[in-house]
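return a 3D structure for these sequence lines:
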Amino acid sequence: MNPVLDWTPPPFPPAKVLEGRYCRLEPIDPAKHLDDIWAAMAGHDGLWEWMPAHPPKDKAAYGELLATMVAKPGIVPFAVIDKADGKAKGHLWLMEIRPEQGVFEVGYITYSPALQRTRVASEAIYLCGAYGFSLGYRRYEWKCNNLNEPSKRAALRFGFQYEGLFRQHMVVKGRNRDTAWFSITDGEWPKRAEAFERWLAPENFDAAGRQKATLASLMQNAEAA
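This next block holds a predicted model:
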């Protein structure tokens, strides 16, 4: 069936601060964020293995990269701020934004080692989803190189559903990229959001910061409910 939708295309997402419990997403401002991001990223060239860009050679080059993000049309780039110390430790984009279809994607996720496997890193993905769906979008996408196993595992952990493989989808840095596609729809989001919120709750962590219930298990429970 192809039901007629009682739906109005949403606006393009305005660039604004997205506030969470552990992190804050701020529209990228090279003058404000470069020092912290460079300090967090410098020397970790392996983080760029799956990215379309090569690792910036120095701080000035990183500043130029951030400036191109700000100038690029059709995306909303965010710096990921760790509220524990107020430092920017990574960045990501809202991208592939198609208001006429109600689709948006989180991508170009570049997390420093200090950000990886933290509540901040996961909450950033939740904040992006909550923002898009609050505007009236219907579909939240995650795409990655099919060889990027950590990214595929992360997508499933965050509640995205695997949809399939686009073979020979892109050429990135002179190499073929088969792209794995994942999504969350607006009908699925409320349960996914509840799982995120339960995982992020302070009572889900012990005094040493260890999680009691995993996000993957909470997502599975949400799926079964």
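
drop to CA atoms for contacts and neighbour counts, all remaining ones
OK.

from A124, how far off is E203?
Separation of E203 from A124 (Cα to Cα, to the nearest Å): 19 Å.

neighbour count winner among the two?
Ranked by neighbour count (other Cα atoms under 10 Å), E203 and A124 place A124 first, with 26 against 11.

so where's the longest helix in the protein?
helix 119-135 (DSSP state H).

what's the angle from the very next helix or strand once past that helix to helix 119-135?
Next in sequence after helix 119-135, counting helices and strands by DSSP states H and E, comes strand 139-145. Compare the direction of strand 139-145 with that of helix 119-135 by axes from the mean of the first three to the mean of the last three Cα atoms, to 10 degrees and you get 140 degrees.

and the angle for whichever helix or strand comes after strand 139-145 with helix 119-135?
Using DSSP H and E, the helix or strand that follows strand 139-145 in sequence is helix 149-157. Orientation check (the same axes, to 10 degrees): helix 149-157 against helix 119-135 gives 50 degrees.

buried stuff in helix 149-157?
Neighbour-count burial for helix 149-157 flags 151-152, 155-157 (criterion: 16 or more other Cα atoms under 10 Å).

could those residues go into a markdown table alongside distance to M41?
A markdown table is the format used below for these (distance: Cα to Cα, whole Å):
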| residue | distance to M41 |
| --- | --- |
| S151 | 19 |
| K152 | 22 |
| A155 | 23 |
| L156 | 26 |
| R157 | 24 |
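
quickly check those residues for the two that are furthest apart.
S151 and R157 (9.7 Å; Cα to Cα).

before we move on, the earlier item: list the contacts of the longest helix of the chain.
Residues outside helix 119-135 that contact it (Cα atoms under 8 Å, 6 or more residues apart in numbering): 10-11, 13, 18-20, 22-25, 80, 82, 94, 104, 106, 111, 115, 139-140, 158, 186, 189, 193, 196, 200.

now the other sequence, so there's something to compare against:
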Amino acid sequence: MGSKHHAALGPIVGQNPALYPSLETKLSGRYVSVVGMSSEDILPLYPHISGDENAHAWDYMFDGPFQKPSDFEAVMKAELENPELIIYAIISADQPITPNGTHNIIGCASYNHSDPKNRTVEVGVLMSPKVQRTPATTEAMYLMAKHAFEDLGYRRYEWKCDSLNTPSYKAALRLGFTFEGTFRQHMIIKGRNRDTAWFSIVDGEWPAIKSAFEAWLDPPNFDESGLQRKRLEDFRNK
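Okay, here's the model as predicted:
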């Protein structure tokens, strides 16, 4: 005999799908602009993420470090052709053009594995180590999240990293993501096991997280030397 009790069900969700990200998008902020990346943007990015001083930035990446620009260019061109990735160049606002006339690209970011039907999308980022945890990097992540929630209509925004990648783990928490758990033996990267830590922001959390971003990025939050007066986390915990 069937149970007389109704099964517990989740709340009803609107059926309108999210929009798929577009390379035609341009997001402008005080410190950076985020624009669709093209093959012409690859080599200008290379100096910011190459060399022995930046080799550690590739420890948990699928590829790299790269000793030759041509090797980096080949991998990035393949990434640009991957339909699962929508990649954007992050351009410094205070010095958008280098002395040789190319865009001053200090990093790149991507929307990965967009699922408009279920309204979920993952963010990825590769920034020059010199600008990590600066207003430029933080603003780029703010612009990407704001666009995903407010313009494209996603309800879940994901961040994933190797569980041993302490800087990325801490960055996710600093940016307002919630740790959800670890997928054990999720991947094999460069011949090594990767347990993957999963984080998310959901749409109901976004207004408070957005307010914290905007308060932290406001110029009065920085002293004459450019040092923050309050941490990003402090604006969420007030």
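
now, which of the contacts of helix 119-135 of the first structure lie within strands?
18-19, 23-25, 80, 82, 94, 104, 106, 111, 139-140 (DSSP state E).

report the two of the residues you listed separated the most.
Across those (Cα to Cα), the longest gap, 27.1 Å, separates D82 and R139.

which of those two has more neighbours?
D82 (24 against 21).

which residue in the second structure lines up with the more buried one?
Counting by TM-score structural alignment, D82 of the first structure lines up with S92 in the second structure.

same deal with F196 of the first structure?
In the second structure, F196 of the first structure lands on F213 (TM-score structural alignment).

which residue is the nearest non-sequential neighbour of the aligned residue in the second structure for G63 of the first structure?
Aligned counterpart of G63 of the first structure in the second structure: E73 (TM-score structural alignment). Excluding the flanking residues, the one nearest E73 of the second structure by Cα to Cα, 6 or more residues apart in numbering is I42, at 6.1 Å.

for the one you found, what are its contacts?
Per Cα under 8 Å, 6+ apart, neighbours of I42 of the second structure: 72-73, 76.

and what of S22 of the second structure?
36, 86.

same check, this time on the one 4 residues further on
Taking Cα under 8 Å, 6+ apart as the contact definition, K26 of the second structure lies against 33-36.

of these, which stay in contact in the first structure?
Retained contacts for the contacts of K26 of the second structure in the first structure, judged by both residues aligned by TM-score structural alignment, their matches' Cα atoms under 8 Å, are 33-36.

which residue ranges form the helices in the first structure?
30-41, 59-71, 119-135, 149-157, 189-200, 215-224.

tabulate these in CSV, adding columns for distance to R177 of the first structure.
Output for these, formatted as CSV (distance: least, Cα to Cα, whole Å):
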stretch, distance to R177 of the first structure
helix 30-41, 25
helix 59-71, 22
helix 119-135, 23
helix 149-157, 13
helix 189-200, 29
helix 215-224, 27
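
among these, which is nearest K173 of the first structure?
helix 59-71 (16.4 Å).

which parts of that closest one are buried?
59, 62-63, 65-67, 69-70.

cool, stretch 171-188 of the second structure as well?
172, 174-179, 182.

and which of those residues is nearest to S163 of the second structure?
T182 (7.2 Å).

so who does the aligned partner of the closest one in the first structure touch?
With the correspondence set by TM-score structural alignment, T182 of the second structure lines up against L165 in the first structure. Contact analysis of L165 of the first structure by Cα under 8 Å, 6+ apart lists 146, 178-181.

switch to 6 Å and redo it
By Cα atoms under 6 Å, 6 or more residues apart in numbering, L165 of the first structure lies in contact with 179-180.

over to F205 of the first structure?
Neighbours of F205 of the first structure in contact, by Cα under 6 Å, 6+ apart: 211-212.

re earlier: out of the contacts of K26 of the second structure, what pair is the most spread apart?
S33 and G36 (10.1 Å).

run a quick neighbour tally on the aligned partner of F133 of the first structure in the second structure.
Using TM-score structural alignment, the equivalent of F133 of the first structure in the second structure is F149. By the criterion of other Cα under 10 Å, F149 of the second structure has 23 neighbours.

likewise the one 10 residues further on?
W159 of the second structure has 23 neighbouring residues, counting by other Cα under 10 Å.

with A15 of the first structure instead?
Residues near A15 of the first structure, counting by other Cα under 10 Å: 14.
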